[in-house]
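Engineer: Let me see the structure of the following:
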Amino acid sequence: MMLGVLDLASSDARTTEDIFTGDSHPMPTGRIFGGQVLAQAIIAADRTTDDDRVPHSMHGYFLRPGDASRGLTLSVDRIHDGRSFSTRRTQAFQNGVPIFSMISSFEREDPGLDHQSAMPEGVPTPESVAATAPVLHPFSRRLLDSSPIEVVHVDGAIYDATPTPASATQNVWMRARRPLGDDAAVHRAVLAYMSDLTIQETVLRAHGVAWSLPGLKVASLDHAMWWHRPARADEWLLYAQESPSARGGRGLARGRLFTREGALVATVAQEIMIRVPA
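Structural biologist: As a prediction, the model looks like this:
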């Protein structure tokens, strides 16, 4: 399922844009998962750059909800190609209107300064957490089982209830359920897919709000990601997340992805709209 949605078809006729089409994977909610669009958009942009350039950052806006029963059309504008960096604009369309718009930057990797933040200490392994995880509500289990990503909440899932005391942080282990092969571009795209999973939950945790709260409305507004180091998305990665602020119906969440060995792979930021019933 994962590799299928990333296998974009390209148009033979190039004018001022490069055009790609892709499938959507089914979702129980009927709405396209935002991470799918992120991954497809970065794959489309990557297809238009030289082989020696890799994505290091993207900034995108979710404009409209997408229909998971329909495919996507993605258009890529080649904004700039310099000696070290290339810039691309990618827009995803359904029914002739954009549902997502992204600017991404690619670089030719050169030697340079190297440092990183440390991985959180004392986080239990995904195997030990999964062995003691409680049974989930049937709808929550359906959502997880339909995902190509395996997710293990270190601090307990918040589908049915939130742990006490309330906290604006959480740690989550993630990996693709099936091997992804050795194409580094696929692993970078799957990291983008994974980056949209669970990051909204730190905003909810901070206020003791569970996903099952009747009348709760949450939607991703924008998404930014920086790739720092290569990693395999089909091996366990720790997603350390926090929410520094929420106000006016919007909440900000940040996250860092680490390998099991402690290498910082990527940094993520996302703002969401959140409506909690009175």
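Engineer: okay, CA-based contacts and neighbour counts for the rest of this
Structural biologist: Noted.
Engineer: what's the spacing between Leu6 and His187?
Structural biologist: As defined by Cα to Cα, to the nearest Å, Leu6 lies at a distance of 11 Å from His187.
Engineer: Neighbour count: those two, which is higher?
Structural biologist: Set side by side, Leu6 and His187 show unequal neighbour counts under other Cα atoms under 10 Å, the larger going to Leu6 at 23 against 20.
Engineer: What separation do you get for that one and Val76?
Structural biologist: Remark: distance between Leu6 and Val76 (Cα to Cα) = 15 Å.
Engineer: A helix includes Met194, no?
Structural biologist: Yes: secondary structure of Met194 (DSSP: H, G, I helix; E, B strand; the rest coil): part of a helix.
Engineer: Point me to the helix or strand that includes the nearest residue to it once chain neighbours are set aside.
Structural biologist: Spatially, and ignoring its direct neighbours in sequence, Met194 is nearest to Gly35 (6.5 Å; Cα to Cα, 6 or more residues apart in numbering). For Gly35, the enclosing helix or strand under DSSP states H and E is helix 34-46.
Engineer: ok, now Val265?
Structural biologist: Per DSSP H and E: strand 264-275 holds Val265.
Engineer: Could you do Ala131 as well?
Structural biologist: Counting by DSSP H and E, the element that carries Ala131 is helix 126-132.
Engineer: Could you pull out the buried residues of that helix?
Structural biologist: By neighbour count with 16 or more other Cα atoms under 10 Å, helix 126-132 contains the buried residues Pro126, Val129.
Engineer: so what secondary structure elements neighbour it?
Structural biologist: strand 149-153 (3 or more Cα pairs under 8 Å, 6 or more residues apart in numbering; DSSP states H and E).
Engineer: quick one: the helix or strand following the strand it packs on to strand 149-153, angle?
Structural biologist: Moving toward the C-terminus from strand 149-153, the next helix or strand (DSSP H and E) is strand 169-176. Orientation note: strand 169-176 sits at an angle of 150 degrees relative to strand 149-153 (axes from the mean of the first three to the mean of the last three Cα atoms, to 10 degrees).
Engineer: List the contacts of the helix holding Gly35.
Structural biologist: Contacts of helix 34-46 from elsewhere in the structure, counted by Cα atoms under 8 Å, 6 or more residues apart in numbering, are 5-6, 8, 20, 22, 24, 54-55, 62, 74-76, 88-92, 100, 102, 104, 185-186, 189-197, 220.
Engineer: From these, list just the buried residues.
Structural biologist: Buried members of those, counted by 16+ other Cα under 10 Å: 5-6, 8, 20, 22, 24, 54-55, 62, 74-76, 88-92, 100, 102, 104, 185-186, 189-197, 220.
Engineer: Go through those residues and flag which are in helices.
Structural biologist: Val5, Leu6, Ala185, Val186, Ala189, Val190, Leu191, Ala192, Tyr193, Met194, Ser195 (DSSP state H).
Engineer: One more, so I can put them side by side:
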Amino acid sequence: PYGDLSAILQYCQSIPELIRYAALCLQRAPDIGAIIRAMEYDTSGKGHLLFEFLFSKLDKEIQMYLIETSILSSFNLELAAYLTGRSIDEEIVTALARENIFLLPLSPDSDWFVFNVKAQEYLWNHLHQWDRQQLDGLHQRASEWLGSQGEILKAIEHAIAATEWELAARWVELAAQEFLQQGHLVTVISWLGKLPTDLFIRKPMLSIIKAWGLIISQQYDVVEEVLQQALKAADNDSNPQKIIDHVQAIREFLSFRSKES
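Structural biologist: So this is what the prediction gives:
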């Protein structure tokens, strides 16, 4: 009826993507009227009612799989298995991507998947009901896998999200020099700013990285203070002499610069 169609268009705000999801819901709903009546009470403005209905039709294990992997910007089956501990058949995941409701392929020939943006927002609502320990565990495993594959930027983001500071420091130490050389100073400073101050005592290489960041940003007057912090904590590094050598190299650079200016 025209009234039903009008209600659907109003709920979907005439957004083609939401209209498609509404059509899928109506195809699969035993009681179309119940779906339309429920739309009147959904004030999310994001079509969450539609995703809730379509999500409810999935197997429970697939539901958990989607919720857990929704912390990722993209994933393949290997990453998802490491993250979730669930071995889901490739055919099932590919079929989900073909439906283009929750997942879609990253590219036509790729074995990586991404989430539909609105569906991912819906899944995050489920995820945010989990306790902190569960979320941290997901982020930690994501960081471990991504870092092992050289995806250091994403690995750092997940380690910080998990408040796994030792893991975050490991990736920052590994990547910072290359990022600074490539001109990504703001990114490196952002990483350092998110780390707790006591971590710089346990990981003096972080102070060395900070010192180089200060030099690049021409904040020369505070470099020595950071170098002193690195020296005081040098014995906490597995190779204290490495810290001492870095401090000496930075001081020599500053001395040379001072003579040149």
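Engineer: TM-score, when you put one on top of the other?
Structural biologist: The TM-score (TM-score structural alignment, normalised by the length of structure 2) is 0.20; 86 aligned residues with a Cα RMSD of 5.8 Å.
Engineer: just checking, what packs against the strand holding Val265 of structure 1?
Structural biologist: Contact here means 3+ Cα pairs under 8 Å, 6+ apart; on that basis strand 264-275 of structure 1 packs against strand 217-227, strand 250-259.
Engineer: show me what contacts Trp212 of structure 2?
Structural biologist: By Cα under 8 Å, 6+ apart, the residues touching Trp212 of structure 2 are Ile250.
Engineer: The helix or strand where it lies: what's the following helix or strand?
Structural biologist: Following DSSP H and E, the helix or strand that holds Trp212 of structure 2 is helix 205-216. Sequence order places helix 223-232 as the next helix or strand after helix 205-216 of structure 2, per DSSP H and E.
Engineer: Buried ones in that next one, by neighbour count?
Structural biologist: Neighbour counts using 16+ other Cα under 10 Å place Val223, Val226, Leu227, Ala230, Leu231 of helix 223-232 of structure 2 among the buried residues.
Engineer: Just to check, the second one is in contact with Met205?
Structural biologist: No: the pair Val226 of structure 2 / Met205 is not scored as a contact, 10.8 Å apart, by Cα atoms under 8 Å.
Engineer: where along the stretch 151-261 of structure 2 do the helices fall?
Structural biologist: 152-161, 165-181, 185-194, 199-202, 205-216, 223-232, 240-260 (DSSP state H, counting those that start in this stretch).
Engineer: packing partners for the second one?
Structural biologist: Pointing back at helix 165-181 of structure 2 there. Taking 3+ Cα pairs under 8 Å, 6+ apart as the contact cut, helix 165-181 of structure 2 packs with helix 152-161, helix 185-194, helix 205-216.
Engineer: In contact with Ala240 of structure 1, which residues?
Structural biologist: Each residue near Ala240 of structure 1 by Cα under 8 Å, 6+ apart is listed here: Pro120, Thr169, Gln170, Asn171, Val172, Gly255, Arg256, Leu257, Phe258.
Engineer: Derive a ChimeraX selection command for the buried subset of these.
Structural biologist: To isolate in ChimeraX the members of these that are buried, counting by 16+ other Cα under 10 Å, one can use:
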select :169,170,171,172,255,256,257,258
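Engineer: what's the closest of the contacts of Ala240 of structure 1 to Arg142 of structure 1?
Structural biologist: Set against Arg142 of structure 1, the nearest of these by Cα to Cα is Val172 (18.6 Å).
Engineer: State the number of residues packed around the nearest residue to the closest one once chain neighbours are set aside.
Structural biologist: Taking Cα to Cα, 6+ apart, and ignoring the residues beside it in sequence, Val172 of structure 1 has His153 as its nearest neighbour in space, at 4.6 Å. Other residues lying near His153 of structure 1 total 19 when counted by other Cα under 10 Å.
Engineer: so how far is Thr169 of structure 1 from His153 of structure 1?
Structural biologist: Between His153 of structure 1 and Thr169 of structure 1 the computed distance is 12 Å (Cα to Cα).
Engineer: Repeat that for Leu144 of structure 1.
Structural biologist: Distance, Leu144 of structure 1 to Thr169 of structure 1, using Cα to Cα: 21 Å.
Engineer: secondary structure class for the nearest residue to Ala142 of structure 2 once chain neighbours are set aside?
Structural biologist: The shortest distance from Ala142 of structure 2 to any non-neighbouring residue, by Cα to Cα, 6+ apart, is to Leu83 (5.9 Å). Using three-state DSSP, the three-state assignment for Leu83 of structure 2 comes out as helix.
Engineer: ok, now which ones touch Leu83 of structure 2?
Structural biologist: Taking Cα under 8 Å, 6+ apart as the definition, contacts of Leu83 of structure 2 comprise Glu68, Thr69, Leu138, Arg141, Ala142.
Engineer: most surrounded residue in those residues?
Structural biologist: The residue in the contacts of Leu83 of structure 2 with the most neighbours, by other Cα under 10 Å, is Ala142 (28 neighbours).
Engineer: thought that residue was touching Ala155?
Structural biologist: Yes: using Cα under 8 Å, Ala142 of structure 2 makes contact with Ala155 at a distance of 6.9 Å.
Engineer: Okay, and Leu3 of structure 1 sits in which element?
Structural biologist: Under the assignment given by DSSP H and E, the secondary-structure element containing Leu3 of structure 1 is helix 2-6.
Engineer: And that helix, what does it pack against?
Structural biologist: For helix 2-6 of structure 1, the contact count by 3+ Cα pairs under 8 Å, 6+ apart identifies helix 34-46 as packing neighbours.
Engineer: Helix 184-195 and the helix it packs on, what's the angle between them?
Structural biologist: Put simply, helix 34-46 of structure 1 runs at 150 degrees to helix 184-195, going by the same axes, to 10 degrees.
Engineer: Helix 34-46 of structure 1 vs strand 217-227, what angle?
Structural biologist: Using the same axes, to 10 degrees, the direction of helix 34-46 of structure 1 lies 40 degrees away from that of strand 217-227.
Engineer: show me the contacts for Met58 of structure 1.
Structural biologist: Contacts for Met58 of structure 1 (Cα under 8 Å, 6+ apart) come out as Met102, Ile103, Ser104, Ser105, Ala224, Met225, Trp226.
Engineer: Now do the contacts for the fifth one.
Structural biologist: Under the criterion of Cα under 8 Å, 6+ apart, the contact partners of Ala224 of structure 1 comprise Ser57, Met58, His59, Gly60, Val268, Ala269, Gln270.
Engineer: and the last one, what does it touch?
Structural biologist: So that's Gln270 of structure 1. Taking Cα under 8 Å, 6+ apart as the test, what Gln270 of structure 1 contacts is Ile199, Gln200, Ser220, Leu221, Asp222, His223, Ala224, Leu252, Ala253, Arg254.
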